[in-house]
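Asks: after the sequence you'll find the predicted model.
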Amino acid sequence: MTTSFPMNAGDGLYSYSKNSHLQKEIIDGAKEMMRDVIIRKLDIKTILSSSNTLHITELGCSVGPNTFSSMQHIVEALKDKYLYQDQVIDSTKSTIPEFQIFFNDQVTNDFNTLFRSLPVDRFYYASGVPGSFHGRLFPSRSIHFAHCSTAIHWLSKIPKELLDKNSPAWNKGLIDYAGASNVEIVNAYVAQFERDMEMFFNARAEEIVPGGMMVLVTPISGYIRLLRFFGSSLMDMVNEGKLDEFLVDSFNLPLYLPSPQDMTKVVEKNGLFSIERMELINIKSNLVDEVDAKTLMMSLRSAIEGVIINHFGSKIAEEACARTILKSKEISEWMKVNYEKASILFVALKRK
């Protein structure tokens, strides 16, 4: 069963809607490539057939402005491609299709805040579809375009090997796989990612029309190292006698950031989609000084705090997150060396 830990709800100080700057950088970094692949690779006339409504899904939409920005950009690109194809076929026609967008996230996602903040000037109909994207969400052959940004790295569950103290994959003193000296730990994460993506692709293959497209955008492995600052805060509390060490040893974030090789492997193994484009995008981050370090860690807090609360309780989670924000000087020094070189993985797939 998929574990549900959505982004922080509402619009308060620590909410995802107010603290998704990192995710915005990733989404903005992929916009031009997104438009290019739609214009070059998607045959809208063929996939629409007799319908005049394009069905789009935003998988892992969360809450806040980023999802609306993505959808506006995608709708504009789809509209332009449609009009271009329309005029090539018949220059006297200039009809515009209608757009139906299905915003999907876990059942505990804050859909109320999401729909309260829908843009009033949007050019699409909006619906919410709660449920895990690791399983079926839509009727067969009902989706023309699927988009998933900064979400597929969330695993459906923690690999069971990490929870066994006697296992070679016991992840003592760490909360993720970055920096793990034992290859068994990394292998456990990779295996879970591969199982999850097989379920993900099988579900989408049923839902997306032949010739339909799916775009996945995800940060790659370098970003995971930022999470070690949360881990070091937890270990500080252990060393001060405020936290049982076993609680930290038994805690692992359900995150795996895939490499291009990882993604190629799972797509080719599944065999139901063709890779139309796969590329690393280097983004020039504006988050580089000490103030920006706080902004960045607030973004990460809004994403992972729910997982931390589930394991440690709200009091420990609050202190650990607060301690991490106070490491802003140390974090900014790390960012100057590493974060400006951050990359994201852009993957455009077409249903065979």
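Replies: The structure has been received and is ready for your questions. The structure displayed is predicted, hence computed values, not measured ones. Numbers count the residues shown, from 1 in each chain.
Asks: C-alpha from now on. contacts and neighbour counts both.
Replies: Fine.
Asks: and for Leu59, the neighbour number?
Replies: Neighbourhood size, Leu59 [other Cα atoms under 10 Å]: 26.
Asks: thought it was touching His134?
Replies: No - between Leu59 and His134 there is no contact under Cα atoms under 8 Å: 10.2 Å.
Asks: tell me the SS of Met298?
Replies: helix (DSSP: H, G, I helix; E, B strand; the rest coil).
Asks: who's in contact with it?
Replies: Tyr14, Asn19, Ile325 (Cα atoms under 8 Å, 6 or more residues apart in numbering).
Asks: second structure for comparison follows:
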Amino acid sequence: MEDSSNVSEEYPMKGGDGPNSYAKNSIQQKVVVDATKELLRKAMKEKLDLEPFNTFHIADLGCSVGPNTFFSVENILEAVIFEYQSRGPSSEIPEFQVFFNDHTLNDFNTLFKSLPQNRNYHAVGVPGSFYGRLFPKASVNVFHSSFALHWLSRVPKNVMDKSSRAWNKGRIHYSNNQDEVFKAYQAQYAEDMECFLRARALETVHRGLIVLNLLGLPRPFVEMVAFDILGSCFLEMAGKGVISEETVDSFNIPSYFVSPQELEVIVERNGCFSIERLETLPQHVVKHGARSASAIAKAAASTLRAAIEGLIKQHFGEEILDDLFSLYQQKIEEQISIYESKTPFVLFVVLKRKTN
């Protein structure tokens, strides 16, 4: 667990509040937060054990810079307060402390400058990888994470090894790839999630909850069109001599989209949590309204850039970013029907800490 956190790669979402920032380009994530609000409320009502805590602790893992983390926290607080109030006037509502966690390189300045002024909780920043320990034992009542756990702690080592059968030459992801590459990503995800669950098992109060919004793909379907199109952009730029093919060969996106069956196996193998809820949200629920192909393509390019600009900048340099995402937007618009039909689904997951 400690080893995984020590070698984790830190490429947080684009900070600040500029036109390419995550704060300005995370509308789709907000749609999912809104779509799961009622599911979260039901989970708090049915699965949360309310005890007379003096302080109730909530942690949002992978908080980025806002504003979505604030909406998620508010949804949890509303549900928890409602449950305390439903017990009658004699039920004392505790104070609330919220921990906002992300990589040490996350833009916590922007995050805390935009904290809601009328919040009814004490806010704390917790830098560090959620694949390692972050909190004291049995100290957190509810963990929450949305659109974060598909990011791996690192690129699988063997996809970077030219002597390995899993060497990922000419590609940037396992999508539509040979079995060896997919298995390398799959093994890294399983290792990371075991680290995640082991850490949370120590930090969660007995019978506390973990609530997750995860990006997933069914099996045997392993096609991530967005990354396939981005990979084709890199190859096109390499063909023009803008970047080298060798640089493309050594670039891989550390991201994995789990299936419900895989997640069940990982949680059951860990043994510390029961799966209280695991369901796939209908695609129409999490899509951002009816839009034109050009609007969808523009939003897709902006959203992806906000998420992985740091990763690309570190490997290829800053000067290619504008041209790269302009080309990506163009290709998305040209292949809009394929892009729209093969986007990942969202898994809503509720785990409960076992008492043993």
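Replies: Yep, that arrived. Note that the structure is predicted; figures quoted are calculated from it, not measured.
Asks: if we can go back for a sec, between the contacts of Met298 of structure 1, which is nearest Ser314 of structure 1?
Replies: The closest of the contacts of Met298 of structure 1 to Ser314 of structure 1 turns out to be Tyr14 (Cα to Cα; 13.4 Å).
Asks: which of the contacts of Met298 of structure 1 count as buried?
Replies: Tyr14, Asn19, Ile325 (16 or more other Cα atoms under 10 Å).
Asks: spatially central residue for structure 2, please.
Replies: Ala148 (1.3 Å; Cα atoms, centre = their mean).
Asks: what do we get in structure 1 for it?
Replies: In structure 1, Ala148 of structure 2 lines up with Ala151, judged by TM-score structural alignment.
Asks: for the stretch 251-352 of structure 1, what spans make up the strands?
Replies: Ranges of strands within the stretch 251-352 of structure 1 are 273-282, 343-351, based on DSSP state E, counting those that start in this stretch.
Asks: output the contacting helices and strands for the longest one.
Replies: Under the contact definition 3 or more Cα pairs under 8 Å, 6 or more residues apart in numbering; DSSP states H and E, strand 273-282 of structure 1 sits against helix 21-41, helix 260-270, strand 343-351.
Asks: out of the ones you listed, deepest packed?
Replies: Most buried of these, by mean neighbour count (mean count of other Cα atoms under 10 Å): strand 343-351, with a mean of 23.
Asks: in structure 2, what range does it match?
Replies: Against structure 2, strand 343-351 of structure 1 falls on residues 345-353 (TM-score structural alignment).
Asks: swap in stretch 117-137 of structure 1?
Replies: The alignment places stretch 117-137 of structure 1 over residues 114-134 of structure 2 (TM-score structural alignment).
Asks: so how far is that stretch from its chain's centroid?
Replies: 16 Å (Cα atoms, centre = their mean, to the nearest Å).
Asks: can you tell me what sits against it?
Replies: Outside stretch 114-134 of structure 2, the residues that reach it (Cα under 8 Å, 6+ apart) are 1-2, 4-5, 8, 61-62, 66-67, 70, 95-104, 106, 108, 153, 192-193, 195-196, 199-200, 203.
Asks: show me these that map onto helices.
Replies: Counting by DSSP state H, the contacts of stretch 114-134 of structure 2 place Glu2, Ser4, Ser5, Phe70, Phe108, Asp192, Met193, Cys195, Phe196, Ala199, Arg200, Glu203 in helices.
Asks: now the residue lying farthest from the centre of structure 1: which helix or strand?
Replies: Centroid-distance maximum for structure 1: Thr92 at 41.4 Å, with Cα atoms, centre = their mean. Assigned by DSSP states H and E, Thr92 of structure 1 belongs to no helix or strand.
Asks: kindly report the same for Phe133 of structure 1.
Replies: Assessed by DSSP H and E, Phe133 of structure 1 sits outside every helix and strand.
Asks: between the ones in helices among the contacts of stretch 114-134 of structure 2, which sits nearest Pro136 of structure 2?
Replies: Distances from Pro136 of structure 2 to those, taken by Cα to Cα, are shortest for Glu203, at 5.9 Å.
Asks: isn't the closest one up against Pro136?
Replies: Yes - at 5.9 Å, Glu203 of structure 2 and Pro136 qualify as touching, with contact defined as Cα under 8 Å.
Asks: tell me the counterpart of Gln100 of structure 1 in structure 2.
Replies: Mapped onto structure 2 by TM-score structural alignment, Gln100 of structure 1 lines up with Gln97.
Asks: number of nearby residues for its match?
Replies: So Gln97 of structure 2, with other Cα under 10 Å, has 17 neighbours.
Asks: Pro19 of structure 2 now?
Replies: Neighbours around Pro19 of structure 2, by other Cα under 10 Å: 11.
Asks: which residue packs closest to it, ignoring adjacent ones?
Replies: Closest residue to Pro19 of structure 2 apart from its sequence neighbours, by Cα to Cα, 6 or more residues apart in numbering: Asn25 at 7.9 Å.
Asks: might one say that the one you found is in contact with Ala306?
Replies: Yes - if you go by Cα under 8 Å, Asn25 of structure 2 and Ala306 touch, sitting 6.5 Å apart.
Asks: Val209 of structure 1: which element?
Replies: Assigned by DSSP H and E, Val209 of structure 1 belongs to strand 208-219.
Asks: list the buried residues of the next helix or strand after that strand.
Replies: Going down the chain from strand 208-219 of structure 1, the next helix or strand is helix 228-239, by DSSP H and E. Residues Arg228, Phe229, Phe230, Gly231, Ser232, Ser233, Leu234, Met235, Met237, Val238 are the ones in helix 228-239 of structure 1 that count as buried (16+ other Cα under 10 Å).
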